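1. One predicted model, sequence on top.
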Amino acid sequence: MKYCAFLRGVNVKGTNMKMAEVCEVFSNAGMENVSSVLASGNIIFSSNQNAEALKIILEKAMSEHFNYEAFLFIKSKEEVERFWNSNPFDKNENLHIYAFVGHNEVETVLMKEFENAAKTEGEEAKIVNGIFYWQVPKGNTLDSTFGKILGRKNLKDQFTSRNSNTFEKILKKINS
């Protein structure tokens, strides 16, 4: 089965790693047809194991190899397609659209935080098919109140996010 692993916190805040080396760690952990998409920690691979088992195996392998506490989320090819197809927002050159990959029910935690945060003009969030989507004006992602909430340590093992453009690139590669 084809999967994509979404690593959290890769190549930010001092956690630097080359994607070729990450792919090598995945291969050494028994994954097949391993490749990366962008430098933000999107690893496509094949395995006969289920996502829960893969999460445990790969977090352990990454933590040991890179000497950090690895958090990653495994989604099947079909689940990745759902992230792309469920996007409720129209493309707009002035806005970023993010989808959040995480544990079950993380979307409700994120929506509660979003609803309590101050918002900028054009900032919006929706849950579609159990997926949390956030639209924010370009240049405001990290400065927005919600963006700052997303960086809290107590949330770091709960989710990671990707720009909608990243999902498009992942899908092109996973389907090739």
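-> That came through, no problem. Because the structure is a prediction, the values reported are computed rather than measured.
2. okay, CA-based contacts and neighbour counts for the rest of this
-> Noted.
3. mind checking which helix or strand the residue lying closest to residue 142 once chain neighbours are set aside is in?
-> Closest residue to residue 142 apart from its sequence neighbours, by Cα to Cα, 6 or more residues apart in numbering: residue 148 at 6.2 Å. Per DSSP states H and E: residue 148 is located in helix 145-150.
4. Packing partners of the helix or strand that comes right after that helix?
-> Next helix or strand after helix 145-150 toward the C-terminus (DSSP H and E): strand 159-163. On a contact count with 3 or more Cα pairs under 8 Å, 6 or more residues apart in numbering; DSSP states H and E, strand 159-163 meets strand 72-76, strand 95-102.
5. Is it possible to get a markdown table of those strands that adds mean neighbour count and distance to residue 61?
-> Output for those, formatted as a markdown table (neighbours: other Cα atoms under 10 Å; distance: least, Cα to Cα, whole Å):
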| stretch | mean neighbour count | distance to residue 61 |
| --- | --- | --- |
| strand 72-76 | 23 | 11 |
| strand 95-102 | 23 | 19 |
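6. putting a second one here so we can go through both:
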Amino acid sequence: MNGSSDRYAVLLRGVNVGGVTVKMADLRSTLERSELQDVRTLLASGNAVVTTQQDSADLKQTVEQALREDFGYEARVIVLTVGRVAELAAAVPYAADDPAVHAYVTFSTNPDALEELLAIGEAAGQEQVRLGPEAMAWTAEKGATLDSELSKATAKPRFKSTTTTRNLRTLHKITAAG
């Protein structure tokens, strides 16, 4: 515990795809039963904003354990303060509303994984930038996200447990909910 309450973004990895279904109302109930306060879920892609006195490492453990128990899958989450999400979103050099491309941020609990993803993107000529030790931003043409080298790479087993990607517009919504 850190002694004071902080507002955190909880980003679930791999839900509502590949057979793992987590309804946001059920996610909210699970998080509230885990003694988290002011729980808000956002969109159907596994995003929540919570208040807690736990630090980010303890919160990550709490949420992953609760998800395993309630939904029966090997849950992985990334936890950042809402303030940090806002900083990272503000640092993205791409527009959130570009009509030709989507702007994404990939988060990772493993800085080496981000370095590997950056190398993959660079080799593919990917538009990308490192935002910090936990995040990188990149773009994909609308309609071609799943065909992009970074999207394909983050779907590989070695990245699944440590990374998750969000559209920049989603990060703005998380920040607004914080």
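-> That came in fine, so what should we check first? Bear in mind that the values here come from a model prediction, so they are computed numbers and not experimental data.
7. TM-score them against each other, please.
-> The TM-score (TM-score structural alignment, normalised by the length of the first structure) is 0.91; 170 aligned residues with a Cα RMSD of 1.3 Å.
8. returning to that earlier point: quick one: the helix holding residue 148 of the first structure aligns where in the second structure?
-> Alignment of helix 145-150 of the first structure against the second structure: residues 149-154, by TM-score structural alignment.
9. Show me what stretch 78-92 of the first structure is in contact with.
-> Contacting residues not belonging to stretch 78-92 of the first structure are listed as 4, 97, 99, 126, 128-129, 131, 133, 135, 164, 167-168, 171 [Cα atoms under 8 Å, 6 or more residues apart in numbering].
10. quick one: which of those sit in helices?
-> Of these, the ones assigned to helices by DSSP state H are 164, 167, 168, 171.
11. I'd like the helices and strands packed on strand 159-163 of the first structure as a markdown table, with distance to residue 154 of the first structure appended.
-> A markdown table is the format used below for these (distance: least, Cα to Cα, whole Å):
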| stretch | distance to residue 154 of the first structure |
| --- | --- |
| strand 72-76 | 15 |
| strand 95-102 | 14 |
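12. What residues of the top helix by length along the second structure count as buried?
-> Longest helix in the second structure by number of residues (criterion: DSSP H): helix 56-71. Of the residues in helix 56-71 of the second structure, 56, 59, 60, 62, 63, 64, 65, 66, 67, 71 count as buried by neighbour count, 16 or more other Cα atoms under 10 Å.
13. Now do the same for the fourth one: its match in the first structure.
-> It stands for residue 62 of the second structure. In the first structure, residue 62 of the second structure lines up with residue 57, judged by TM-score structural alignment.
14. Run through the residues that contact that match.
-> Going by Cα under 8 Å, 6+ apart, residue 57 of the first structure touches residue 29.
15. just residue 59 of the first structure next, same as before
-> Contacts of residue 59 of the first structure (Cα under 8 Å, 6+ apart): 69, 70, 71, 72.
16. repeat that with 6 Å
-> Listed by Cα atoms under 6 Å, 6 or more residues apart in numbering, the contact set of residue 59 of the first structure reads residue 70.
17. Please report how far it lies from residue 105 of the first structure.
-> Distance, residue 59 of the first structure to residue 105 of the first structure, using Cα to Cα, to the nearest Å: 21 Å.
18. for residue 127 of the first structure, same thing?
-> 11 Å.
19. Over to residue 145 of the first structure?
-> 22 Å.
20. which one of the two has more residues nearby?
-> Higher neighbour count among residue 145 of the first structure and residue 105: residue 145, with 17 against 12, using other Cα atoms under 10 Å.
21. Where in the second structure does stretch 5-25 of the first structure align, residue-wise?
-> Mapped onto the second structure using TM-score structural alignment, stretch 5-25 of the first structure spans residues 10-30.
22. Shouldn't residue 93 of the first structure be within a strand?
-> No: assignment of residue 93 of the first structure by DSSP: H, G, I helix; E, B strand; the rest coil gives coil, placing it outside any strand.
23. Excluding covalently adjacent residues, which one is nearest to the counterpart of it in the second structure?
-> In the second structure, the residue paired with residue 93 of the first structure is residue 99, using TM-score structural alignment. Closest residue to residue 99 of the second structure apart from its sequence neighbours, by Cα to Cα, 6+ apart: residue 142 at 7.8 Å.
24. can you pull the contacts of the one you found?
-> By Cα under 6 Å, 6+ apart, the contact set of residue 142 of the second structure is 100, 101, 102.
25. Might one say that the last one is in contact with residue 137?
-> If I follow you right, that is residue 102 of the second structure. No: assessed by Cα atoms under 6 Å, residue 102 of the second structure is found out of contact with residue 137, at 10.5 Å.
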